[in-house]
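Student: Prediction below, plus the sequence it came from.
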Amino acid sequence: MKADNTTLVDFLSQSKTLFEIPVYQRNYEWGEAQCQQLFGDLVKARESGNNHFIGAVVYVPESGDKMSHIEIIIDGQQRLTSCILLLKAIAASDPTVQEEIEENFLTNKYVSLNDHIKLKPVEKDQEAFQAVINDKINSYQGPSKVIENYKLFCKLIAESAYSGQELFEGLNYLNMVYINLDGGSEAENPQVIFESLNSTGVSLSASDLVRNFLLMKLNSETQERLYKQYWLKIERLFTNNVFTEFIRHYLVMKTNKLVKREDVYLTYKVYYHDNHFTSEEALIDLYKNASFYNALLHGTSESSQFNKTIGHINIMDKKVVYPYFMKLMGMARDGAITWDKINEIGIIMESLLYRQMVCGIPSNSLNRIIVKLTTHVEGDNEFNNLRQQLLNSNFPDDKQFKEHVVEYPIYIRKRNCAKMTLVVLEEHRTKETINFDDAQVEHIMPRRLSNDWKINVSGADTINQKYGGTLGNLTLTKYNQEMSNKIFEEKRSYYAESNIQLTREVANNYAVWDKNSILNRANELAEELAVIFAKPAMLADSASIDNSGEHTISEELDVTGMKPIRLTIQNDDFAVKSWNACLVAFLNYIWENDSETYERIKQDSSVHNKIFSNFRTPKVLDNGETIDTNFSANTIAALLAKMAEICGITDEVSYTIR
């Protein structure tokens, strides 16, 4: 390894040198603020005459043709690209320095590599960068950060008090550090260096890190081939955030464990090494599953029924099921399960998610169940596996569900879900598909009450506040919005002429619109929804089923008489023999891993008054503090749930009982 200080000018003026940004690096992404900062640093350095440090560049040297040199940029490529764009803008602004800059800093006159251009960016930026260097930006089509930032530098130079010549002289004051990884030891492994430079996770996303991990160790030719053959195709399917979420869900499916967003990269590395993958094998598997994930995002699977189901699940924003659905789609591809069975499973999961949403049950209670569903079973046993896991889920029964439908302010909490529900109800009547985007949600009693409404309906304000956003007061319409605040008598005549059956029923069945009307209609629709989003018959005898097994801490379960045998916290298992042992194990874990959060638990009044005072059955924690453990099983389960909520790990805590 060689490392030294140099100036930006000296580094970029190296003769017969190509600066190559490898395919595994991310695209050029500097924003306006960063470019303005760089230009401001240049101006300050020019004014003060003092040196200014702008950062480091890390590279691996390679030999090129005709005694040329190639420097593979491992880190600092964003800054390096911006500096070259700034140099080009200075050259374009002042003919007196144009030739010197172009010949010494932008091009290699005697090296044909990369069309003589000194910097080779990643493929996506290549065309735009060449357009800048060759003065052809007007012919470039499409958006580009490269073009955008070059124009910004041109603007900043034009507005500056300094000429291009003066700014060019100021570049001599910009200092940098170069790190040349020319050794073969592990300490100089580019991947190790790269990870240490990006250890905070601020500059690169998990998907960026995974890409670099898979491609960095390969030779340039193999990098290029695998990047184009697999990674680029995946990249075109997803935005950066979605890409990382895809990898997280992929890992849940493959490892059968919960994976936190901040642990995606480290978990992927462990998974890769445990399975003894080559980079190509890993990319092939990612590529196959990326197509499944994309089909889930956009409802483009082989089955129209499943696409309808996943469309509803996406509207509910319940992507927690994606790892399980990816597994099923892979099984279908391999002939291990039919699409008819997948459709049945999808409908069951949709019903579970919808009922839980209406009943206010957080979907994180499903995380561990989804993890168990991703484990491998033979196709014929998939329904048995599903049944067993759903018996351990909080699947609301008809009574609970219908009661919540009446009261749930669905329009306020989940506006798109309100529209989806109404569309589903209409399609249930007509058996025809409704265009979701064309339909509008209509408040029968309007959100803003006119004086006529307040005069005609006793207690209209109170009724509207409590029931205005509930299903009983909602329907679908396509009529002019000017009617939205009209009194019911006027609306009713329009409803009667509606081409939407759900809306015509309001006109046909109700002469007035008040609290009783809203509740009557809500109860009728609740009965219908209990059929549409049915609890499957295979769970009908769930009341008589033994609750032995693993349960998330957020589940509503009577654990009286049940004995815990294991407590699981963030994938760490603790063998226990009693409920008070669970309490001790949980607090010891939090103290060891996050003492600040432990103090927050103590400061919570309900927890403090219960655990940290009135010691009837005292137990001593690892930190020497004493707690009380003389509580019922259900009380300790509730305390664990409360403390997990304070810690922000509700979906990562479970217990196993027998």
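Tutor: Sure, I can see it.

Student: Please count neighbours and contacts with C-alpha atoms only from this point.
Tutor: OK.

Student: Which strand runs longest in this protein?
Tutor: strand 52-63 (DSSP state E).

Student: list the buried ones in that one?
Tutor: 52-54, 56-61 (16 or more other CA atoms under 10 Å).

Student: and what of stretch 313-329?
Tutor: 313-316, 318-329.

Student: do the same with stretch 412-431
Tutor: Neighbour-count burial for stretch 412-431 flags 414, 416-427 (criterion: 16+ other CA under 10 Å).

Student: Need those residues in CSV (columns: distance to residue 290 and secondary structure).
Tutor: Putting the buried residues of stretch 412-431 into CSV (distance: CA to CA, whole Å; DSSP: H, G, I helix; E, B strand; the rest coil) gives the following:
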residue, distance to residue 290, secondary structure
414, 28, coil
416, 27, helix
417, 27, helix
418, 30, helix
419, 30, helix
420, 27, helix
421, 30, helix
422, 32, helix
423, 30, helix
424, 29, helix
425, 33, helix
426, 34, helix
427, 32, helix
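
Student: ok, which stretches of the stretch 501-650 of the chain are strands?
Tutor: 549-552, 564-569, 572-575, 618-620, 626-628 (DSSP state E, counting those that start in this stretch).

Student: quick one, which of these is nearest to residue 274?
Tutor: Residue 274 sits nearest to strand 572-575 of all the strands of the stretch 501-650 of the chain, at 18.9 Å, using CA to CA.

Student: Tell me which other helices or strands that closest one touches.
Tutor: When contacts are defined as 3 or more CA pairs under 8 Å, 6 or more residues apart in numbering; DSSP states H and E, strand 572-575 sits against strand 564-569.

Student: what separates the strand it packs on from the chain centre, distance-wise?
Tutor: 29 Å (CA atoms, centre = their mean, to the nearest Å).

Student: picking up where we left off before, now tabulate the buried residues of stretch 412-431 in a markdown table and tack on distance to residue 518.
Tutor: What follows is those, written out as a markdown table (distance: CA to CA, whole Å):
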| residue | distance to residue 518 |
| --- | --- |
| 414 | 19 |
| 416 | 20 |
| 417 | 19 |
| 418 | 15 |
| 419 | 17 |
| 420 | 19 |
| 421 | 16 |
| 422 | 15 |
| 423 | 19 |
| 424 | 19 |
| 425 | 16 |
| 426 | 18 |
| 427 | 21 |
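
Student: for comparison:
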Amino acid sequence: MQIVQGRIMNDFIEPNKHQYTVPVYQRNYEWSREQCENLFHDIVQAYKSDKTHFCGSVVYSQFYEVNGIYYHIIIDGQQRLTTIYILLKALLDLSDTDSKREKMIEALFNQDKYDAYSIDRQSKLKLKPIKSDNNQLMLLMEDRYDEMDKTGEIWENYQIFCELIRNTLEEDDLDVKDIYRGMEKLICAKIKLDSDDNAQEIFERINSTGVPLSLADKIRNFVLMTDVEQERLYTDYWLEIERLVSKDQLTTFFLNYLNIKTEGFAKESEAYDLFKTVYHDNLYTNESMLSELLHYAGYFHTFLYGDNPKYSVRVNELLKSLQKLKQTTVFLFLFRVFDDYDQGVINTTELEKVLAFLLNYSIRRLICEIGSNSLRGLYKTLYSRVFGKASNKEHYYDSIISFFLQLTSKDAMPDDMTFLMALKEKNLYRKNALCRFLLVMIENRGKEQLITDNLTIEHILPQNKNLSTSWQNMLGENWESDRDRLLHTLGNLTLTGYNSELGDKPFEEKKDLLSEVNTKVVELFKDVKTCECWNAEAIERRADRLAGVIIKLFPLVLPENHISFADPRYHEYTCEDPQEATNKKPQYYILQGERVNATNFAQMLRSVILRLYAMDPSPIEQMARFDEQLLPWSQNILFSYDPTKVSGKYINIDGTTILVSQGFSASNIVQIIRALLEKYDIGQDDFVYSARPS
């Protein structure tokens, strides 16, 4: 490797019979207006001060010589050289004499005055950028401006330099030849590589003054720089990857790829080194790596856009729905699932069932406000946890749903009751994408699809804190608490094209504007238009109906074949012997066939009480009203309206003033559950719990 001080014009632009080629692994030309302006001002200042200006390094290697033309590869510095080339063309076009134009032409083009070198259209230019940029540069140099891409950086920067040159000629009393003399003062670190130098390693060590390399740039250079077939690999693989994955998504794609290939999670700052480790440890060739990247880029594109005709309409619709809800962490699992589909492990029906479940699971998590911080870890390990036993693939969907039903962490599938309660009570409006998605799904079920792009989410009961008197009177004496509790919930939300017009209008006027004649919204509005009074009762009644619709749209389809992921330490127990609960840690309980996760006995008791109360509130209300002692031998009262009667850190039954005692032992809790089952006339065989020794 030879490092000397060089001059941009004297060493790289002016010499005849030389061409500097930008290899295909380099990024596209992408200098900004600010960078062009800074370079131009540096050039003008260098002329005015008669001093040199350092503009970075140019790393190159001599490639070969054909017909008297010497071809070189530019390893680093292509952005600056391309920019100077564009500036020279602008100077050529704004030169006012033949002698000045001749000077620029000699700098831009290889000359063959005696036809000795067979110079053709391709070898005439002294700079050859990568394919897409080269086409644009050729059009510019041949004055074929009408054929150029007017949104590309080459055309835009040419226009910028023309503007800067005109302004400088008018305001600074300078000439084109003065700007050229300023360019002659640009110096650089001229680094010529020898045949035994490792171009890739040198490239990575360069402290470039240009645009920082992205992760995609580094990976592209790594898999193309050292290959003699880089032109073919670039065209057949890399350009296809870029076509499938937009530039702003490339980094995310490569991080996803690394996350399915390695343990732990890839950080962007460490991803390039991790990629090289994956490449070397798995003995990839450049082509085998590019082939695999292209394979997963196809999946990634499908996940993002749901537009792949290779898959069914239903598969594409489900992928679009996941994307609308921004559920991109699921990609880590889907890469493996789609591999199985393409390899014939599962058919279209099974793939549709898996995607429908993942959409259902995502919606339930969002509605129940389960934190997303565990999702990446869940989806990264999910495939190995479900299909670590190869025979589980024989019942693909059943294995996945069985796994989620047996989870005891917060990642477990929320059951129907929990989902229903959250649908009716949680603030849905602040989850804007989810809220809109669910309202559209409700409206479009089982009928001609309504175009909803121009519709917005509307509160039937207005958001204004200073409600009008008519609204206060309609809500009743508890109007403030009812408004705060119900304002942003499912029962009070609809879709409309008249959001800005509705505002705080009285209910009767809102009904007219929300009529199906005006908005064509039918399903969401049918129980509103028949209402005479929009109060808490009406909102809760509508929430019940809409939540029921959503449950039908996203049912929890149980497995036909139960696949066990049970920990052998756990066993199932009934209420018959409460002492069996002592020194045990529960995992779940099953009440009348419904399995519910519970990680401690106190949580189990609260959950059982909530389910029984939802089934029939009267037995619990009666026990609370009369401070009934549920266990004859115990002085503790389980339910009461009086805080002095209950024990421990008591809690409320949600939405009521009924207090529940806390602080019971595991065996006492099982006895309480047994007594409650008797109150509700539920047989002991209808309740079991799973636990292991603690």
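Tutor: Perfect, I can see it now. Fair warning: this is a prediction, and the values are worked out from it, not measured in the lab.

Student: Please state their TM-score.
Tutor: After superposition, the two chains reach a TM-score of 0.76 (TM-score structural alignment, normalised by the length of structure 1), with 548 aligned residues with a CA RMSD of 3.2 Å.

Student: before we move on, the earlier item: possible to save the strands of the stretch 501-650 of structure 1 as JSON lines with mean neighbour count and distance to residue 482 of structure 1?
Tutor: Shown next, in JSON lines, are the strands of the stretch 501-650 of structure 1 (neighbours: other CA atoms under 10 Å; distance: least, CA to CA, whole Å):
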{"stretch": "strand 549-552", "mean neighbour count": "22", "distance to residue 482 of structure 1": "49"}
{"stretch": "strand 564-569", "mean neighbour count": "22", "distance to residue 482 of structure 1": "55"}
{"stretch": "strand 572-575", "mean neighbour count": "14", "distance to residue 482 of structure 1": "59"}
{"stretch": "strand 618-620", "mean neighbour count": "15", "distance to residue 482 of structure 1": "68"}
{"stretch": "strand 626-628", "mean neighbour count": "20", "distance to residue 482 of structure 1": "63"}
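
Student: which residue ranges form the strands in structure 1?
Tutor: Counting by DSSP E, the strands of structure 1 are 2-7, 17-20, 52-63, 69-75, 119-120, 174-180, 440-443, 474-477, 549-552, 564-569, 572-575, 618-620, 626-628, 653-657.

Student: So which of these is nearest residue 461 of structure 1?
Tutor: Nearest to residue 461 of structure 1, of all the strands of structure 1, is strand 440-443, at 14.1 Å by CA to CA.

Student: In structure 2, which residues correspond to the closest one?
Tutor: Aligned by TM-score structural alignment, strand 440-443 of structure 1 falls on residues 456-459 of structure 2.

Student: Show me what counts as buried in the matching stretch.
Tutor: Using 16+ other CA under 10 Å as the test for burial, stretch 456-459 of structure 2 gives 457-459.

Student: okay, now the alignment partner in structure 2 of residue 520 of structure 1: neighbour count?
Tutor: Residue 520 of structure 1 maps onto residue 541 in structure 2, with residues paired by TM-score structural alignment. Using other CA atoms under 10 Å, residue 541 of structure 2 is surrounded by 14 other residues.

Student: if I line the two up, what does residue 267 of structure 2 land on in structure 1?
Tutor: In structure 1, the residue matched to residue 267 of structure 2 (TM-score structural alignment) is residue 260.

Student: before we move on, back to that, quick check: the longest strand of structure 1 compared with structure 2, mean distance?
Tutor: Superposed on structure 2, strand 52-63 of structure 1 shows a mean distance of 1.0 Å to its aligned residues (mean CA distance after the TM-score superposition for structure 1).

Student: And for that strand, what's in contact with it?
Tutor: Here strand 52-63 of structure 1 makes contact (CA atoms under 8 Å, 6 or more residues apart in numbering) with 41, 45, 69-77, 80, 173-182, 190.

Student: Now find how far off-centre that strand is within its chain.
Tutor: 33 Å.

Student: if I look at residue 215 of structure 2, how far off is residue 542 of structure 2?
Tutor: According to CA to CA, to the nearest Å, residue 215 of structure 2 and residue 542 of structure 2 sit 51 Å apart.

Student: Which parts of the stretch 501-650 of structure 2 are helices?
Tutor: 507-513, 516-519, 536-553, 601-615, 618-625 (DSSP state H, counting those that start in this stretch).

Student: Report the buried members of the contacts of strand 52-63 of structure 1.
Tutor: Of those, these count as buried by 16+ other CA under 10 Å: 41, 45, 69-77, 80, 173-181, 190.

Student: quick one on the thing from earlier: turn the strands of structure 1 into CSV, including distance to residue 104 of structure 1.
Tutor: CSV is the format used below for these (distance: least, CA to CA, whole Å):
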stretch, distance to residue 104 of structure 1
strand 2-7, 14
strand 17-20, 10
strand 52-63, 19
strand 69-75, 15
strand 119-120, 12
strand 174-180, 17
strand 440-443, 63
strand 474-477, 68
strand 549-552, 64
strand 564-569, 59
strand 572-575, 58
strand 618-620, 72
strand 626-628, 73
strand 653-657, 61
